[in-house]
Each structure stands twice: as structure tokens, then as C-alpha cells.
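S.K.: no sequence on hand, only this structure:
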């Protein structure tokens, strides 16, 4: 079963198997969150629930939301003692405001950033905190440039295919300040990321994350694009037989004004 977000599809088990670095790198953001026993915390874009489970070890009451029903089903299977819900983080609301919101590697998929920011502010109690890490300006630029170049050369590219929102710190801080947050700390850092699966790493990455580009194509066209993107990115991203992708992340700590 696959779930569409626009044209993006998710295979939850393959995601866990080949892209486990996503939740692995999120451990530092959990430290920024510093969850406390009894707190109500929303995991905004929880994926298959690994970091929700980590947060729950503190004794916090965690509720994970994600747009992908398959991701949520996998999270419920792995962590049946925790609370998960299929929901669109761009518009989700709750009756009971939370003490904190945590989000890892999710906000850059929510292209309606103003609505997402408002939804998060509305879901927090006054003085509640937001800790998020996501793709910042320049994230995976080698791949996104190659996708655009290759597909444009074949006449297959449309700007609407781009599924990502990668802001600068200034852009994002300004956005959430407008909806009532006070930004306490923010960093924008490079994090070169080794892909798993050796030579197949880039192809697996494209299959997992570039569906909004590739799923518009026929099987033959898709094969052409994947192979040409691999060759265009190889000089920049292949090091000693491993794919190393130019990830750039924003990590931010903000508090909702009282």
C-alpha cells in the first residue's frame, strides 16, 4: 500500500530500513526538547514513531501526527502503547493545547509554511515550546539541481513538482514570529550525510524522497531520469564508494508568547 502526498509516496518499512539516519540524527533535537514526565508533547510529522518512542521514555505523554497513513500504521504497529493520528500538519488542531511540539525532518514537506506555523502556535499553551529540525536553505541542492536540470532537458519539468520548502533562518524566524513565537535559539548547519546501501544509495534516496518528480513519469522515463541524476551528482556526492549528500539543516527552539 502506498500513500500519496501530492505525488509523493511512502513505503514505511523501506523508509525504516534504508533511511534510518533520519531518526538517528534527530536525537540531538530531542536533547534540545528536554521532555519532562507528565508533559503533553506533539510529534509533528512523526513518521514511523521512533523519536516519539524516545520522547515517551521521559514519561511525557506523546501524540504523533503524520500525513502518511502508512507511516502512522507502521508507528502503531511498532509502538502500540503510544498515541498516533493520521493528520495534515499544515492544518491540524487540538482541543487540549500541548506543553511542547517536536518535529524532525518533517516541516520542509509542509509547503504551506504560514498555515503550518499558525497550526503549531494554536496547538501550544502560552509559553509552550517548539523544537524542530528540518531542511534549511541549500539542503540537498546537488540532487534538486540535478533533478531540475535533467527533467528540464527532457521537457518533463514543472515547478510544481518541487515538494520541498527549505528556508533560511531569517525567513523561518520571521515567519513564526508573526504567529506569536519568540525564537530563543536557531542554527543553520551543514551535515553531509552518508547514504546506506552503497552504490544503490542514491537510487534508493530518489525512490524514497523524489516521488513528486518521478511519479509523473512513465517507467522508462523514470529510469532515464534516475540514471542521469546519478551521473550528474556522482562527481560531487560520491566519496570512496559511498554516496554523501549535501544536507543542510535548521534547528530551532522557540516559545509561544504568553
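M.R.: Nice, I can see it. Everything numeric here is computed off the predicted structure, so don't read it as measured data.
S.K.: contacts, neighbours, all on C-alpha from now
M.R.: Noted.
S.K.: got a list of contacts for stretch 101-116?
M.R.: Outside stretch 101-116, the residues that touch it by Cα atoms under 8 Å, 6 or more residues apart in numbering are 22-23, 26, 29-30, 33, 41-46, 89-91, 120, 124, 128-136, 163-166, 175-176.
S.K.: show me how to select, in PyMOL, the buried members of the residues you listed.
M.R.: Selecting just the buried residues from these in PyMOL takes one command, with 16 or more other Cα atoms under 10 Å as the test:
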select buried, resi 22+23+26+29+30+33+41+42+43+44+45+46+89+90+120+124+128+129+130+131+132+133+134+135+136+163+164+165+166+175+176
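S.K.: in strands, which of the contacts of stretch 101-116 fall?
M.R.: 41-44, 124, 128-135 (DSSP state E).
S.K.: in JSON lines, list the residues you listed along with distance to residue 114.
M.R.: Formatted as JSON lines, the ones in strands among the contacts of stretch 101-116 follow (distance: Cα to Cα, whole Å):
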{"residue": "41", "distance to residue 114": "21"}
{"residue": "42", "distance to residue 114": "19"}
{"residue": "43", "distance to residue 114": "19"}
{"residue": "44", "distance to residue 114": "15"}
{"residue": "124", "distance to residue 114": "16"}
{"residue": "128", "distance to residue 114": "19"}
{"residue": "129", "distance to residue 114": "18"}
{"residue": "130", "distance to residue 114": "15"}
{"residue": "131", "distance to residue 114": "17"}
{"residue": "132", "distance to residue 114": "15"}
{"residue": "133", "distance to residue 114": "17"}
{"residue": "134", "distance to residue 114": "16"}
{"residue": "135", "distance to residue 114": "16"}
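S.K.: take the one below as the second:
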């Protein structure tokens, strides 16, 4: 994850467990073997890193957020953790696999990150990843921009990268990674609680509002949720309009 993002581990774990719960199927695709060296890139608070370790792999969790790494260390002190920016990882042909769930879309320098992943992998090593794909949370982002532009003349730039399959395939292949699987799919995602949408925005998109005075920021958040309610609030529950890009590539 980007060093430019400030993360709230408590809100993440309390309200957004779906991030790692939905990522468990990606571990099945990874199929970690005992003794394999695996890098969990953008490990967050470590739940999936621990799942990989339970399979017997020698896993290292890496994240660019000091808050997330500290929480991961508290959650799973028996595992290894490293604070680092993905584009500048200091690894050279050290890993049998790089695993990444819901993290690569925060890394705007996609080509540099792909080169670092390729360097980190042994020959024949694999990248197994899922990230936000083209059109991810399009309705949410449209509402955020609409409201944010009413409150400030200079709306902050997006801090996410949601590529199409063809776009991301080109990035990976230019670094010597061969695509074996790549698919883009819709995955409407249930958010937790009556304030699920506002909690989601606070966790993942608050940078659009954090320059506003607190009372105005909260008012903008309320307006955003109201704008989204006809589209993304169904049968008493909030949903996020997720589109995911899932892939396997081999060096």
C-alpha cells in the first residue's frame, strides 16, 4: 500500500473483514506448499499472511503502512513483517511466489512495482494477485467526486489504479512475467452495519474530504451516502460496487 495513505487498522479490522475473508479463495489459487518462500505484498493486518503460514510456507508480510505493519505484528508476533514500499523492495530472486490481495490498486507506479515483483521472484516463480479492476467502485467514486466538487475547488486526485485486463497484462509482460490466468469480474460486496457506506468511505476514500473542517467533512459524507442510497442500499444493507481483476503470472 502507498506510503501516501494513512490507514486506520481498528476500523479496517472492525468493519472491513471482507477484505481478507473474500481473499481466502485466492490462497486456494496460490496453493502454498510447505517450505515455499512466499511474499505477501500489501499484507495489511496479516490475516491472509497467517493463512499462508498455516499451510507450511515460509512467508514474509510486507506493507508500506506503518500502522498496518504494527497491527500485523501484534496480531501474529510469530511471523515476519517488513515495512517497505513495493517499488523499492530489496529482493533478488528470493521467492517462489508473490501473493497480493486488494493491494496492488493502491500502487500508482504499477510498472515499477511489477519490475520489483519480477526481481523478487525466482525463475519459474509465480505471482498470484487480485486487485480492483476497470470500473471498480465506479458509482461510489462518481458520487464522491460530485459531492467533493461542491465543497472544494481543488478536488484531490484519485489514489487508486484500476486497470483493464489488457492494460495490466501489458504491464506484467513488459517485466518478463507470463500471464496464465487473468479475469475481470463483478463482485458486489456487502458492507457491515447501517453506516456501512460511510465507514467504507472513511477507511478507503477519506482523502477526498480530509482537508475540510471536520463538520463540513461529515456533512459531505452524509450527502455522499444519501446520493448513493438509491443505487447501493438494498433490503436494509449497503453494497459496494466492486469489480475485481484476478491473475496468475509466471516468471
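M.R.: On my side now, so go ahead. Computed from a predicted model, the values in this text were never measured in an experiment.
S.K.: what's the TM-score for these two chains?
M.R.: In this superposition the chains share a TM-score of 0.96, using TM-score structural alignment, normalised by the length of the second structure; 251 aligned residues with a Cα RMSD of 1.5 Å.
S.K.: what's the burial count for the equivalent of residue 53 of the second structure over in the first structure?
M.R.: Aligned by TM-score structural alignment, residue 53 of the second structure pairs with residue 56 of the first structure. Using other Cα atoms under 10 Å, residue 56 of the first structure has 21 other residues around it.
S.K.: pretty sure residue 56 of the first structure is touching residue 62, no?
M.R.: Yes: taking Cα atoms under 8 Å as the definition, residue 56 of the first structure is a contact partner of residue 62 at 6.0 Å.
S.K.: so who does the match of residue 53 of the second structure touch?
M.R.: Applying Cα under 8 Å, 6+ apart, the residues near residue 56 of the first structure are residue 62.
S.K.: repeat that for residue 52 of the second structure.
M.R.: Counted by Cα under 8 Å, 6+ apart, residue 52 of the second structure has contacts 27, 32, 59.
S.K.: okay, these in CSV with distance to residue 100 of the second structure next?
M.R.: Shown next, in CSV, are the contacts of residue 52 of the second structure (distance: Cα to Cα, whole Å):
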residue, distance to residue 100 of the second structure
27, 10
32, 13
59, 12
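S.K.: for those residues, which ones persist in the first structure?
M.R.: Here these are checked against the first structure with both residues aligned by TM-score structural alignment, their matches' Cα atoms under 8 Å, and the contacts held in both are 27, 32, 59.
S.K.: and the first one? What does it align with in the first structure?
M.R.: Residue 27 of the second structure maps onto residue 30 of the first structure when the alignment is built from TM-score structural alignment.
S.K.: in terms of secondary structure, what does whichever strand or helix holds residue 82 of the second structure contact?
M.R.: Assigned by DSSP states H and E, residue 82 of the second structure belongs to strand 80-83. In terms of contacts (3 or more Cα pairs under 8 Å, 6 or more residues apart in numbering; DSSP states H and E), strand 80-83 of the second structure is packed against strand 58-63, helix 66-75.
S.K.: which residues in the stretch 151-258 of the first structure form strands?
M.R.: Assigned strands in the stretch 151-258 of the first structure, in chain order: 181-190, 193-194, 238-239, 242-245, 248-256 (criterion: DSSP state E, counting those that start in this stretch).
S.K.: so for residue 213 of the first structure, which of the ones you listed sits nearest?
M.R.: Each of the strands of the stretch 151-258 of the first structure has some distance to residue 213 of the first structure by Cα to Cα; the shortest is strand 242-245, at 18.2 Å.
S.K.: so the closest one matches what in the second structure?
M.R.: If you align by TM-score structural alignment, strand 242-245 of the first structure falls on residues 237-240 of the second structure.
S.K.: what are the ranges of the helices in the second structure?
M.R.: 9-15, 18-21, 24-30, 47-54, 66-75, 110-120, 138-151, 165-173, 196-204, 214-232 (DSSP state H).
S.K.: output the ones you listed as JSON lines; include the columns distance to residue 182 of the second structure.
M.R.: Below are the helices of the second structure laid out as JSON lines (distance: least, Cα to Cα, whole Å):
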{"stretch": "helix 9-15", "distance to residue 182 of the second structure": "28"}
{"stretch": "helix 18-21", "distance to residue 182 of the second structure": "20"}
{"stretch": "helix 24-30", "distance to residue 182 of the second structure": "12"}
{"stretch": "helix 47-54", "distance to residue 182 of the second structure": "21"}
{"stretch": "helix 66-75", "distance to residue 182 of the second structure": "28"}
{"stretch": "helix 110-120", "distance to residue 182 of the second structure": "15"}
{"stretch": "helix 138-151", "distance to residue 182 of the second structure": "21"}
{"stretch": "helix 165-173", "distance to residue 182 of the second structure": "7"}
{"stretch": "helix 196-204", "distance to residue 182 of the second structure": "25"}
{"stretch": "helix 214-232", "distance to residue 182 of the second structure": "27"}
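S.K.: show me the one of those helices that comes nearest residue 179 of the second structure.
M.R.: Nearest to residue 179 of the second structure among the helices of the second structure is helix 165-173; the distance by Cα to Cα comes to 6.9 Å.
S.K.: tell me what angle that closest one forms with helix 110-120.
M.R.: For helix 165-173 of the second structure against helix 110-120, the angle by axes from the mean of the first three to the mean of the last three Cα atoms, to 10 degrees is 50 degrees.
S.K.: what does helix 165-173 of the second structure contact?
M.R.: 110, 111, 114, 133, 178, 179, 182, 183, 184, 245, 249.
S.K.: list the buried ones in it?
M.R.: In helix 165-173 of the second structure, counting by 16+ other Cα under 10 Å, buried: 165, 168, 169, 171, 172, 173.
S.K.: looking at those residues, which is nearest residue 10 of the second structure?
M.R.: Nearest member of those to residue 10 of the second structure, counting by Cα to Cα, is residue 168, at 31.8 Å.
S.K.: which part of the first structure matches stretch 112-121 of the second structure?
M.R.: Under TM-score structural alignment, the match for stretch 112-121 of the second structure is residues 115-124.
S.K.: and that stretch, how far out from the chain middle?
M.R.: The chain centre lies 17 Å from the centre of stretch 115-124 of the first structure; the measure is Cα atoms, centre = their mean, to the nearest Å.
S.K.: circling back: for residue 1 of the second structure, find the nearest of the helices of the second structure.
M.R.: It's helix 66-75; of the helices of the second structure, that one is closest to residue 1 of the second structure (Cα to Cα) at 9.6 Å.
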